[in-house]
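**Student:** Okay, predicted coordinates and the sequence, questions at the end:
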Amino acid sequence: MNRLLYSLLPLLPLVSLAQSGPSPQRPALTIESIMQDPKISVGTTPSAPFWSDDSRTIYFNWNPDRAKNDSLYKITLSGTRTLSPSKPQKVSPAERLALRTDPSPIYNRARTQRVFESQGDLFWIDTKTGRIRQLTNTVDAETEPRFSGDEKRVTFRRSGSNLFSIDLTTGELVQLTDFRPGAKKSEPKQNDEEAFLKAEQLRLSTVVTERKERKDEAERLSKRNRPKRPKEIYLDDKQLVGQQLSPDGQYVTYRAIKSASGAKIAQVPNYVTESGFTEDIPTRVKVGAPQSTQEFFVYDVAKDTVRTLSVKSLIGITDRPAYLADYPKAKADTAKKPRPVTYSNVVWSEDGKVAVVVIRSGDNKDRWITRLDPATLTLTVLDRQHDDAWIGGPGIGGSFSPGSMGFLADNHTLWFQSEADGYSHLYTVDALNPGTKKQLTSGKFEVQEVRLSNDKRSFFLQTNEVHPGEQHWYRMAVTGGNRTRLTTMPGANDALLSPDETHMVIRYSSATKPWEFYLSPVASTASPIRLTDSQTETFKSYSWREPTYVTIQARDNQPIYARLYKPSQPTGKAVVFVHGAGYLQNAHKWWSQYFREYMFHNLLVDKGYTVLDIDYRGSAGYGHDWRTGIYRHMGGKDLTDHVDAVQWLAKTQGVDAGKVGIYGGSYGGFITLMAMFTTPDAFKAGAALRPVTDWAAYNHPYTANILNEPQNDSLAYRRSSPINFAEGLKGNLLICHGMVDVNVHFQDAVRLSQRLIELKKENWELAPYPVEDHGFIEPTSWMDEYKRILKLFEERL
């Protein structure tokens, strides 16, 4: 899903501070120090770890030297029962070039062989001896190598389109598909006159007739003696995606996408350019524009035929969405046409006998997990999840992804995730016996990641069952039951298992400590060993505040999780921060993606402000009802959650209700506008950063899920778009927006500015940033923006 992002930067714990100040434990912070280049003052944390085949070396990206780019580092493990890690060592360029370890390894079933791609060529490796064999050496790019079902061949894509295979014994290269762009050229069809003249000439001339017969016979012999080749499949004006060979080699499944015609692409003007001229940046269509369509095909290799999959038999495929009940005059589709759908890649059992395809309705209100019989093109529904709002949640997947899913050792029991009971949990179903769905986990928590063990007897799960703001890993039998907790450190634990599943690298952080790597055995309660130390001495010199985790009761009695920062000498002033992205979690116990904002909150608390950061309705981590609480009304419950939080501050934290400010970026900027326009008495000042001002101008994948399409659900858009409520502005408003923002276009801020001008509002200002996209890059832009925000709160609160 293409979500609103507050920042396009990686989730790196980069912060900064000033060394000067009145207290040796907590030096004074300045905007310049906290908004400078993060790696200068804090350092860069390690990322992208992967293991060697023998589970004895950990590779990862790191930049402790603060170079322009990250470098590859490694840690080697020695010992037998208890592994002892070495200090991190930088991998030399020559070693890195020769490195044959793949971040996403493709093993055979016994894990004794592995195939990988390097610089467009394919390689095979014996994981026990390290022996390497190069399989291809061509100008064309070979990618996505896979073992065939019998593991005697390696299949792959060449130049992104056609499938090939290489026999690992003989080296024979076989082309499996022949996809061709465009339309097949055919002989012009004869009209009646031409057909008559040809027949007459053959009747009247023996020579012409004999020559034609000899030519026809030669063509028949040529076809009979021609080597067998795959069927020519012409794509016409469609795009080829998802081509897959079944494990038994009998079928090729693929999808063809036809782009919508008439969808206008929005342009973003770029004023500060190398050429000195204004240049347009093509970006995206707006919500409600015509969408591309998909078709699913099965190519039968033996029969050399291609057939199209039909979804007409799916239960509910013709259902109309519930929101149309608000539009009684809307024309009903009497023909009951099937809704457009998207298809996932095929999930095959290892023996190639069971194929599963996940199908989603184009309006994203239905998800069907189906068993596909490629011989008959029959679909059997194994699970249907319907949502009047939209399908989503951890592990559920998207348009092309089936989500978290796979087969157990018996090759017919499918495991998958679903929000059927209100939280994303783990389920199984016998694909050969529909109606056998079984729930393996349950409770008011989310299963956020699932990995099946090598022996297929256990699941490794990441959940937030300890607390919504903590993430831990567990081991559980594939039949369900008790879970064994594998991580202990409070905060976030992202684990990567070694190939032999005896150890795990844990990417860990807490609320005040950026991400670092730790090593821990899987079957032990021993304390994890810290592997990296990324923070600079400057960062360590400041005593960063641990937020207080509080729960606030909303007006509908739902619990709002929040992070509270309390000053030692309160002034009665308060600032509420609104995280971006909508579906994102920030009131958690790990290092925030909003590290600059976290730094800024420490600065505000130093000045006597109380700061509150809540996970409002629509945030991630709290299940289906919280996720969809904004359906058809953004700026509804997500805003009243903030208003309720302010009232809680006034009642319990000594905050002056007349001295509260609000700020946030992207979705947070949108909420800030709705707060200042529709609840003007709750907030005296607000800073809306790169805000959406009219949802009808945003993109389709994100917005249509929540508000449907504007031409079909105008009520949802009108009550959700701040530009419709600008007359309500009372307090002081600051708007900051990058002028080359290709996500939320600068046009949003310009249109709102014109609206405020026409309403004769004077208590607002717009700060444009000519070289910035949605997520700012330049430290000077960050500094300017946050100086303005601080000035707004200092002067107006």
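**Tutor:** Received, thanks. Numbers count the residues shown, from 1 in each chain.

**Student:** rest of the way, CA atoms for contacts and neighbours
**Tutor:** Fine.

**Student:** Which positions within stretch 45-57 qualify as buried?
**Tutor:** 45, 46, 47, 49, 50, 51, 52, 53, 55, 56, 57 (16 or more other Cα atoms under 10 Å).

**Student:** For that stretch, measure first residue to last.
**Tutor:** 19 Å (Cα to Cα, to the nearest Å).

**Student:** contacts for that stretch?
**Tutor:** Residues outside stretch 45-57 that contact it (Cα atoms under 8 Å, 6 or more residues apart in numbering) are 12-14, 58-64, 74-78, 101-104, 127-128, 496, 498-500, 505, 514-517, 532, 534-535.

**Student:** just the buried residues of stretch 45-57 now: which is nearest residue 170?
**Tutor:** residue 53 (25.8 Å; Cα to Cα).

**Student:** wait, is that closest one part of a strand?
**Tutor:** No - per DSSP: H, G, I helix; E, B strand; the rest coil, residue 53 lies outside any strand segment and is coil.

**Student:** re earlier: so how do I select the buried members of the contacts of stretch 45-57 in ChimeraX?
**Tutor:** A single ChimeraX command is used to select the members of these judged buried by 16+ other Cα under 10 Å:
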select :12,13,14,58,59,60,61,62,63,64,74,75,76,77,101,102,127,496,498,499,505,514,515,516,517,532,534,535
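
**Student:** Please flag which of the contacts of stretch 45-57 sit within strands.
**Tutor:** If you go by DSSP state E, the contacts of stretch 45-57 have 58-62, 74-78, 496, 505, 516-517 in strands.

**Student:** Rebuild these as CSV, extending it with distance to residue 760.
**Tutor:** Formatted as CSV, the ones in strands among the contacts of stretch 45-57 follow (distance: Cα to Cα, whole Å):
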residue, distance to residue 760
58, 62
59, 60
60, 56
61, 53
62, 53
74, 62
75, 63
76, 67
77, 69
78, 72
496, 57
505, 58
516, 52
517, 55
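
**Student:** ok, which pair from the buried residues of stretch 45-57 is furthest apart?
**Tutor:** Between all members of the buried residues of stretch 45-57, the farthest pair (by Cα to Cα) comes out as 45 and 53, at 24.4 Å.

**Student:** put this beside the first:
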Amino acid sequence: MKLQFIGAALSFSLAACSNTQLNEHLNTSAPEKIQGAVATNAQATDIITLEQIMADPDWFGRAPESWYWGDDSSSIYYQQKQLGNPLRDLYAVNLLNNNEASPVNLSSKHTVSYQNGVLNKTRTHKVYTFNGDVFVKTLVSNTIKQLTFTSNAERNALFLNNGEIAYQVGNVFYAHNLQTGQIKELASLKMSAKPARTISPKSYLAVEQHKLINYIALQQRNNALKQTQKERLAIENTAVNDSKFYFGKDNRVAHASLSPSGDKLLVSITSAKSSRDKTDIMPNYITKDGVIAAEKVRARVANNRQYQEQLFLLDLVTGKQQALSYDSLPGFDDDVLASVKSENFARKGKTYKSEKKTRNIHVLQMNNPIKWSSDGQHLALMLEAWDNKTRWLTTVDFTKNELVTQHKLHDDAWINWSFNEFGWLNASNKASLYYLSEESGYSHLYYKGLNSKAVKLTSGKFEVSSVTPMLDSQRFIFKANKKHPGIYEIYQVDLAKKLTALTNLGGKNNYTLSPDESKLLIEHSTVTMPPELYVQSLKAGDAAQRITHTVSEQFLAMPWSAPSVIAIASSKQKEPIYSKVYFPKNFDKTSEKNRAVMFTHGAGYLQNSHLGWSGYFREFMFHSMLVQQGYVVIDMDYRASAGYGREWRTAIYRHMGKPEVEDMRDGVNWLIENANVDAKRVGTYGGSYGGFLTLMSMFTDPDLFASGSAIRLVSDWAYYNHGYTSNILNTPEDDAIAYERSSPIYFAEGLNKPLLINAPMVDDNVFFEDTVRLVQRLIELEKQDFETAIYPVEPHGFVQPSSWLNEYRRIYKLFENTL
């Protein structure tokens, strides 16, 4: 298997290049163009040790978190973890005063915690909530008024178009008049049946009582008269307000969104019944009171009930409550699982009969899935079918009280949980929508007038995300991996499709636009450099200026190994498998062939062969340690990894573990042919989905690796959660075939090489039960060459340094003994 070169970016070794060479090869800015980016290294430490790299990560730096612009566009704020404890401090940076950073006192934190605030129509005031209270800021004078001071948790504060401020407390919405101080209840959402004027008798005794006793009939009549008078009073007397809306017993509010006009409210109602089964518990053995705690945890996909929501449009002026039907959505009743069910029925000797049936539909679970236009005249929302196959971007026709589909996206596999951003543009009083869609095979940006066809603004083999529409409604800023799948820069595009690269930093970059739209605040990182904050003007040719220096000198002095990012040709499909490969010195000149380790990253929707700082920073440091000792290390973005488009993402539909293991074999073959690696001295390890793939590779392709370590592993997908698993494998009820061929526990008889299982016991993501059942299966199969290490106090992502150290000592020992 020979190396496939994809452009200049792939034809070199990062380990062998200087920073300047690296930037030139990747067509990025040279370091000297990034002001203040180069730090002076202290005396280099020669030896990388497990004790150092698995210590509390505070030792190498505490990167800026939750960063945002100040309202003046000349200051920024970020949080930073305190040294040695989990508390965070808020820092302010003054860009007009030599980028000086200073901590924000707790006593004044409420004056600057407005990152999620909402501006009024004229952009002169901002409303926001802090610690459950509402604050109003006058921008020109920088003065702040606290509007509420209560023990309630006010939230979702916004300016109404009449100048009043609205906010929500529980399921009650209020409007606050800033001039008069009057507070008006706009709507109170009641999870009960509307009180009846008369209560009909139900039991035999009650019926007879109403017949025989006149006093009962009199009381019933009097109560009905009082109720009628109360209703008339609310209608005829403007000093009385009855804003209650009733949605039935045993329900809950899933979503509620108030119009900026204050006259309408969209509400989504679902059952209050939990999807959990009483058996969905997790034993916790190490507790403060010394007894075992049976903690309630998420539902297993095998137990989870089908989920649906009912939409209601509330007219807050007339009090009318109107249900919105899904029947207008194209494909609302399609049997999208017909072929899947037919295959599963046939296995049982049965025939499946497909029928049209209303699908369970709900508001898509994402940030801000319901959005009003700024004038309150239009409403858009993103809906999804429970079967994960269809997404609808809809608006509401207020005259007909109907949903109007603006865009339908169907995927025979599943709709991605990323790339669902959308919003309104309001230029020249013509309301238009923008949205992201994977319909072309990659996430791209589209623009659409309500009564016109969509216009595709970006195109190519790259993914667009993090879209920010500019105030002129003619331009958008976004993040994309256009120049290379592992490099994320910031771009601008206009409605004429003119695309402009705003940054040229290389690595990974996230951003937020300043309030005056003149600058970007950028979180920038590289493979060997944790995230720091930079500021860059939108003026052409301006360089990014580094404004934080949180990485320690000790970290900068360490001899980390920068991996090569290589496109490995696939034996199964046309696209290459992008991979990080760590080469030791003189790897091609050793007297005997090299030993190697393959690390497999987790999933959810994740990319690790990128050129930015990785969340797997301990693994990166561990790989550097292995390289020092002569190991070759490979880290592959197997099929289903993020960053490579829809086809790559959905390659595992209904058969997790097969395409990925095929890619892993291609990676091993590449190492044998290109990195002087001994085929019999390759080990593997990974956590979560990486633990699952360690098992699948060792069970289904037992000659591929000499040994492996599976961390916080999935052994049976029927025990994992619904939200992730049903996307890829449907549900066990509909598609048992997919679960059985995708779950390692069904292939455990294939194990014939040393396996180390590392399992946290209070993992509420992948339950410890997965390990327990697999171990029992291995025992019953009379397998002996496996070991299990348990970690009693650790969740899915280990926390304690002692646990990290113990775990990696075991992994290192496994490789030293077997490779």
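**Tutor:** Structure's in. What do you need? Just so we're clear, the structure is a prediction, and the values are computed from it rather than from any experiment.

**Student:** circling back: which of the buried residues of stretch 45-57 of structure 1 sits closest to residue 458 of structure 1?
**Tutor:** Taking Cα to Cα as the measure, residue 55 is the one of the buried residues of stretch 45-57 of structure 1 closest to residue 458 of structure 1, at 19.6 Å.

**Student:** The closest one matches what in structure 2?
**Tutor:** Matched across to structure 2, residue 55 of structure 1 falls on residue 73, judged by TM-score structural alignment.

**Student:** same deal with residue 645 of structure 1?
**Tutor:** By TM-score structural alignment, residue 645 of structure 1 lines up with residue 667.

**Student:** What of residue 394 of structure 1?
**Tutor:** Aligning on TM-score structural alignment places residue 394 of structure 1 opposite residue 418 in structure 2.

**Student:** Over to residue 471 of structure 1?
**Tutor:** With TM-score structural alignment as the criterion, residue 471 of structure 1 matches residue 488.

**Student:** same deal with residue 128 of structure 1?
**Tutor:** So residue 128 of structure 1 corresponds to residue 140, using TM-score structural alignment.

**Student:** Identify the residues contacting the residue nearest to its match when sequence neighbours are not counted.
**Tutor:** Setting aside the residues directly before and after it, residue 140 of structure 2 is nearest to residue 124 in space (Cα to Cα, 6 or more residues apart in numbering), at 6.9 Å. Taking Cα under 8 Å, 6+ apart, we find residue 124 of structure 2 in contact with 138, 139, 140.

**Student:** what ranges do the strands span in the stretch 651-800 of structure 2?
**Tutor:** Using DSSP state E, counting those that start in this stretch, the strands found in the stretch 651-800 of structure 2 span residues 677-687, 707-711, 755-760, 786-791.

**Student:** so of these, which one's packed in deepest?
**Tutor:** strand 707-711 (a mean of 28; mean count of other Cα atoms under 10 Å).

**Student:** Contacts for that one, please.
**Tutor:** For strand 707-711 of structure 2, the external contacting residues (Cα under 8 Å, 6+ apart) are 682-688, 690-692, 694-695, 698, 753-759, 811, 814-815, 818-819.

**Student:** what does that strand correspond to over in structure 1?
**Tutor:** Against structure 1, strand 707-711 of structure 2 falls on residues 685-689 (TM-score structural alignment).

**Student:** Tell me roughly how far the matching stretch lies from structure 2 on average.
**Tutor:** Its matched residues in structure 2 lie on average 0.4 Å from stretch 685-689 of structure 1 after superposition (mean Cα distance after the TM-score superposition for structure 1).

**Student:** what residue of structure 1 takes the place of the residue nearest to residue 140 of structure 2?
**Tutor:** Match for residue 124 of structure 2 (TM-score structural alignment): residue 112.

**Student:** next one: residue 407 of structure 2
**Tutor:** By TM-score structural alignment, residue 407 of structure 2 lines up with residue 383.

**Student:** who's in contact with that match?
**Tutor:** 368, 369, 370, 437.

**Student:** Which of those are conserved in structure 2?
**Tutor:** Conservation of the contacts of residue 383 of structure 1 in structure 2, assessed by both residues aligned by TM-score structural alignment, their matches' Cα atoms under 8 Å: retained contacts are 368, 369, 370.

**Student:** In strands, which of these appear?
**Tutor:** Checked against DSSP E, those include these in strands: 368, 369, 370.

**Student:** out of those, who's nearest residue 758 of structure 1?
**Tutor:** residue 368 (49.4 Å).

**Student:** Test my guess that that closest one contacts residue 387.
**Tutor:** No - under the criterion of Cα atoms under 8 Å, residue 368 of structure 1 is not in contact with residue 387, lying 11.8 Å apart.

**Student:** Comparing those two, which shows the higher neighbour count?
**Tutor:** Counted by other Cα atoms under 10 Å, residue 368 of structure 1 and residue 387 do not tie: residue 368 has more neighbours, with 22 against 17.

**Student:** what residue of structure 2 matches up with that one?
**Tutor:** Using TM-score structural alignment, residue 368 of structure 1 sits opposite residue 392 in structure 2.

**Student:** any chance you could map the strands in the stretch 51-200 of structure 1?
**Tutor:** So, for the stretch 51-200 of structure 1 - with DSSP E, counting those that start in this stretch - the strands run 57-62, 71-78, 84-85, 89-90, 106-107, 113-118, 121-126, 132-134, 142-147, 153-158, 162-167, 173-175, 178-180.
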